[in-house]
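Peer 1: the following comprises the amino acid sequence and a computationally predicted model.
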Amino acid sequence: MLIGQLLKPFGYLAIKHPYKWVVDWLYPFLLSLITITFIVSLSTAKLLILPGGMISMILSFVQSLPGFYIAALAAIATFGRLDIDDILPEPTPKVVVKLRGLENTIDLTRRRFLAMLFAFLTGESIAIVFFCIALLSFGPAIDDFTHSQVPIGHYLLIVALFCLFTSVYQMLLATFWGLYYLGYKLQE
């Protein structure tokens, strides 16, 4: 039960909506693919994990975000307008909620959707910080790992970077989606 509660911020990914998967997975995957292609063709992955490299810069940027996301989450939770508790229009995002052992599919309100979104962004940004720290700490050793003249570590590093870039792009796109809802949709 405790692990389920700790992972609850990532429940945002379980929201069902016809277009949400595009923002959550398709665009971040394609942007990561383009980024990794440029890195492999123009440079070497090992340069990204050196001090002052791209991963250090990503870490510097992302480590300040959890505080802003928590502030946005607090603002959403206490926002006083009544229409924030109206159900979102069609196609209405839905989520499955367990209540007293039964699974119920519920339509999301703007408040619940935004709260789930910013809780997810907080959790994801913290995870990205730890992932960047791990890459900076262990990336050079991983990259140097070879077995029978096959640079296995280099390929593992590229896969790790692909996962990191997918998470970063996912976080950025979801942030802009949240800003769109906060800046424009709440005013309609």
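Peer 2: Structure received.

Peer 1: C-alpha only now, for contacts and for neighbours.
Peer 2: Noted.

Peer 1: how about the helices of the chain, start to end?
Peer 2: 2-6, 20-21, 27-42, 45-48, 54-62, 65-78, 110-144, 152-183 (DSSP state H).

Peer 1: same list (these) but as TSV, adding mean neighbour count and distance to Val95.
Peer 2: Output for these, formatted as TSV (neighbours: other CA atoms under 10 Å; distance: least, CA to CA, whole Å):
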stretch	mean neighbour count	distance to Val95
helix 2-6	9	16
helix 20-21	14	12
helix 27-42	15	22
helix 45-48	18	38
helix 54-62	16	28
helix 65-78	16	18
helix 110-144	20	9
helix 152-183	18	17
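
Peer 1: redo the ones you listed as a markdown table? Include distance to Asn104.
Peer 2: Shown next, in a markdown table, are these (distance: least, CA to CA, whole Å):
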| stretch | distance to Asn104 |
| --- | --- |
| helix 2-6 | 17 |
| helix 20-21 | 20 |
| helix 27-42 | 30 |
| helix 45-48 | 45 |
| helix 54-62 | 35 |
| helix 65-78 | 23 |
| helix 110-144 | 15 |
| helix 152-183 | 25 |
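
Peer 1: ok, Tyr12 - contacts?
Peer 2: 116-117, 120 (CA atoms under 8 Å, 6 or more residues apart in numbering).

Peer 1: for comparison:
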Amino acid sequence: MMLFEQVSRPFGFLFIRGVKGKCLYDWLLPVLLTVLTITLICSSDIATYSKINDSVINGIVGFISTLPGFYIAALAAIVAFQNKLLDEGLDGAFGERPYVNVNDINENREKTIKKQYLTRRYFLSSMFAFLTAESIVITMLNKLSPLFIQYNSVMAIYVVVIFFSLWQLIIVTLCGLYYLGERLHVK
């Protein structure tokens, strides 16, 4: 169980609470853009899943597969960069500080869940760890896609999942760039 928790921890970014607009960026916008993308595909002349995979997804994933190196470099820079602003707490929505629930063992050796409040460094580290993991998963799903072609329902689910993941990756990357380029320098 502990191994699964460690391997899935980069996706913990999706469960950070108290950041204004985070649900919109993590879930609602990717769903909306996925629906629009699927609608455009259904109304175009791309009739089969193999054509979608060959002409659209493979081209995008070719680019996405180069991103983990850049995300890891950004993660290393955030961890190593000496700036007092990075170690300050985040401002949250509605006066609540952003937090993530973490497992803890109390003095009676009982497993409990506690809130860990976030610093800017923790938030950005978590974001770039998530982006690295998601880009790796997208690349691997794309490499496994030939296994799905013979099953139309599985291929349809694959197309929806891959477009949702792609849009989520793009939106969170843009939010990360905004935060690093502009928001990080504002007290």
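Peer 2: Thanks, I have it. Only a predicted model underlies this, so the values are computations on that prediction, with no experimental measurement involved.

Peer 1: before we move on, back to that, from the contacts of Tyr12 of the first structure, pick the one nearest Cys163 of the first structure.
Peer 2: If you rank the contacts of Tyr12 of the first structure by distance to Cys163 of the first structure using CA to CA, Phe120 comes first, at 16.9 Å.

Peer 1: pull up the gap between the equivalent of the closest one over in the second structure and Val137 of the second structure, please.
Peer 2: Aligned by TM-score structural alignment, Phe120 of the first structure pairs with Phe130 of the second structure. The gap separating Phe130 of the second structure from Val137 of the second structure is 10 Å, by CA to CA, to the nearest Å.

Peer 1: shared neighbours, those two?
Peer 2: Contacts common to Phe130 of the second structure and Val137, judged by CA under 8 Å, 6+ apart, are absent.

Peer 1: how about the contacts made by the counterpart of Thr119 of the second structure in the first structure?
Peer 2: Thr119 of the second structure maps onto Thr109 in the first structure, with residues paired by TM-score structural alignment. By CA under 8 Å, 6+ apart, Thr109 of the first structure lies in contact with 84-88.

Peer 1: out of the residues you listed, which is most surrounded?
Peer 2: The residue in the contacts of Thr109 of the first structure with the most neighbours, by other CA atoms under 10 Å, is Ile84 (20 neighbours).

Peer 1: might one say that it is in contact with Glu188?
Peer 2: No. Look at Ile84 of the first structure against Glu188 with CA atoms under 8 Å: they stay out of range, at 10.5 Å.

Peer 1: circling back: which of the contacts of Thr109 of the first structure sits closest to Phe38 of the first structure?
Peer 2: Leu88 (39.3 Å).

Peer 1: contacting residues for the closest one?
Peer 2: 107-110.

Peer 1: against Thr78 of the first structure, how distant is it?
Peer 2: From Leu88 of the first structure over to Thr78 of the first structure (counting by CA to CA), the distance is 18 Å.

Peer 1: cool, Phe165 of the first structure as well?
Peer 2: Distance from Phe165 of the first structure to Thr78 of the first structure, by CA to CA: 33 Å.

Peer 1: likewise His154 of the first structure?
Peer 2: On the measure of CA to CA, His154 of the first structure and Thr78 of the first structure end up 48 Å apart.

Peer 1: check contacts around the residue nearest to Phe10 of the first structure when sequence neighbours are not counted.
Peer 2: Of all residues not flanking Phe10 of the first structure in the chain, Phe120 sits nearest, at 5.1 Å (CA to CA, 6 or more residues apart in numbering). By CA under 8 Å, 6+ apart, the contact list for Phe120 of the first structure reads 9-12.

Peer 1: one more pass at 7 Å, please.
Peer 2: 9-10, 12 (CA atoms under 7 Å, 6 or more residues apart in numbering).

Peer 1: mean per-residue distance, stretch 134-142 of the second structure versus the first structure.
Peer 2: Comparison of stretch 134-142 of the second structure with the first structure after fitting gives an average deviation of 0.4 Å (mean CA distance after the TM-score superposition for the first structure).

Peer 1: so what touches that stretch?
Peer 2: Counting by CA under 7 Å, 6+ apart, 61, 64-65, 67-68, 162 sit against stretch 134-142 of the second structure.

Peer 1: what's the closest of the residues you listed to Gly181 of the second structure?
Peer 2: Ranked by distance to Gly181 of the second structure (CA to CA), those are led by Leu67 at 18.3 Å.

Peer 1: re earlier: among the helices of the first structure, which is nearest Leu102 of the first structure?
Peer 2: Using CA to CA, the nearest of the helices of the first structure to Leu102 of the first structure is helix 2-6, at 16.0 Å.

Peer 1: quick check: that closest one aligns to which part of the second structure?
Peer 2: Against the second structure, helix 2-6 of the first structure falls on residues 3-7 (TM-score structural alignment).
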